[in-house]
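Student: Got a predicted structure here, sequence first:
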Amino acid sequence: MKVSNYLDTKPIQVLAGVVKREVITADDGAPHFCMRVFELEPGSSIPLHSHPWEHEIFVLSGQGVALSEDGAVIVAAGESQRMGGVDKVLALLGGKPVLARTIDVFQNCSSIDQIVVVLSEPNLEPGKQLVAEQGWSKVTDVCAGGRRRQDSVVAGLSRLKNCHWVVIHDGA
């Protein structure tokens, strides 16, 4: 186990107003893990980027915005007119609501960080209940859609927070 103060590590200037300190590296016997502390002066930033591995961000003091890379808007606010009045969003398929099967796919997708579900007004409460029952951690909002599909897409997009990429997908 390594015990140290991050201030004891050598500061490395990486950008104007940005200093990096490498607290844990492969040299410490951690070939698949690293811990770096970035110190940003007010008004400075790190360019938007991504990594093929998981990483955590902790703000030790001050405030900042971390952009979430990818989001999904699941649009299910239609009237199911082609289904003869059967609500396909909450209809069971193999004992599970069709909407739940769709959300499961994005919940289990490693490149999706947040999900917004857009439902018709009558399905809003049952949809929120479904999300609560299933405990999907990536669903950040369930909101009402608009009169047209494009209105529903805009409603969903407006609920995503700081996404770089967004997938729009039908709920059923």
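Tutor: Thanks, I have it.

Student: going forward, measure contacts between C-alpha atoms and count neighbours the same way
Tutor: Noted.

Student: tell me which element the closest residue to residue 166 other than its chain neighbours falls in.
Tutor: What sits nearest to residue 166 in space, not counting adjacent residues and going by Cα to Cα, 6 or more residues apart in numbering, is residue 71, at 4.7 Å. When elements are assigned from DSSP states H and E, residue 71 belongs to strand 68-76.

Student: which element follows that strand toward the C-terminus?
Tutor: Next element after strand 68-76 (DSSP H and E): strand 92-93.

Student: elements contacting whatever helix or strand comes next after that next one?
Tutor: Counting by DSSP H and E, the next helix or strand C-terminal to strand 92-93 is strand 96-97. Where contact means 3 or more Cα pairs under 8 Å, 6 or more residues apart in numbering; DSSP states H and E, strand 96-97 is not packed against any helix or strand.

Student: Next up, a structure to set beside the first:
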Amino acid sequence: MAASEDGEQGAYFSFGADGRPNPPIDFSGPYGKIHYLHSLSLAVADDRRLYALPTPPTLRSRDSRNHLIAFDLVTGTPVWGGPDDDRLDGDSGYRLLVQDGKLTVLTSHRKNPYRVRALDPATGEQREISDLPDSMDSADRIFTYRDRLIVARYDAYSNGRRPFTAYGHR
């Protein structure tokens, strides 16, 4: 998986087992806009799919949240999710992690604390949901270690926040 950006334009590129390129997945489309500058957090890939948290194609206050979508890497087409799909229950997608056959999505909402959602990468169906403490600081990156979800913050030393926080996670 690779990404190429030219100003506001750009795409994700993947390659087949024979090294031939698959169709690109554009940063912008009817699904909205995948922001490349945050691609390490807002788009992740496994060997079959690209999972992304694009902003909606139209920015109205009621739908300004990042929604979840999965693209097939071989065809470059969406397989589930999108702007009209509410598999995040009204929350805004915030960070992504795909690992060990599970898609983990950190979400937030004005009225709710941060949540961790575990989804089936093949179908997008939610497997688990758990709330994180209201006092959780923003996360720059998430990863797992054993049965813990680790939240990393890049600028923690400059602003006094903890650089890492570990949460129980199945």
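Tutor: Perfect, thanks for sending it. Keep in mind the model is a prediction, meaning the values are calculated, not measured.

Student: what TM-score do we get after superposing?
Tutor: The TM-score (TM-score structural alignment, normalised by the length of the second structure) is 0.22; 75 aligned residues with a Cα RMSD of 6.0 Å.

Student: Distance check, the residue nearest to residue 166 of the first structure against residue 37 of the first structure.
Tutor: Taking Cα to Cα, to the nearest Å as the measure, residue 71 of the first structure falls 27 Å from residue 37 of the first structure.

Student: quick one: which of the two has more around it?
Tutor: residue 71 (26 against 19; other Cα atoms under 10 Å).

Student: Isn't that one up against residue 169?
Tutor: No: applying Cα atoms under 8 Å, one finds residue 71 of the first structure not in contact with residue 169, separated by 10.9 Å.

Student: Flag every buried residue along the strand holding residue 71 of the first structure.
Tutor: Judged by neighbour count using 16 or more other Cα atoms under 10 Å, the buried positions of strand 68-76 of the first structure are 68, 69, 70, 71, 72, 73, 74, 75, 76.

Student: Can you tell me how far the last one is from residue 170 of the first structure?
Tutor: When Cα to Cα is applied, the distance between residue 76 of the first structure and residue 170 of the first structure equals 6 Å.

Student: What of residue 158 of the first structure?
Tutor: 17 Å.

Student: same question, residue 153 of the first structure
Tutor: Residue 153 of the first structure is 10 Å from residue 170 of the first structure, by Cα to Cα.

Student: Report the set of residues contacting both of the two.
Tutor: Residues touching both residue 153 of the first structure and residue 170 (Cα atoms under 8 Å, 6 or more residues apart in numbering): residue 75.

Student: And these two? Which one has more around it.
Tutor: For residue 153 of the first structure versus residue 170, neighbours defined as other Cα under 10 Å are more numerous around residue 153 (21 against 16).

Student: so that one, which of the three states?
Tutor: What DSSP: H, G, I helix; E, B strand; the rest coil gives for residue 153 of the first structure is helix.

Student: Report the contact partners of it.
Tutor: Shown in contact with residue 153 of the first structure (Cα under 8 Å, 6+ apart): 73, 75, 118, 145, 168.
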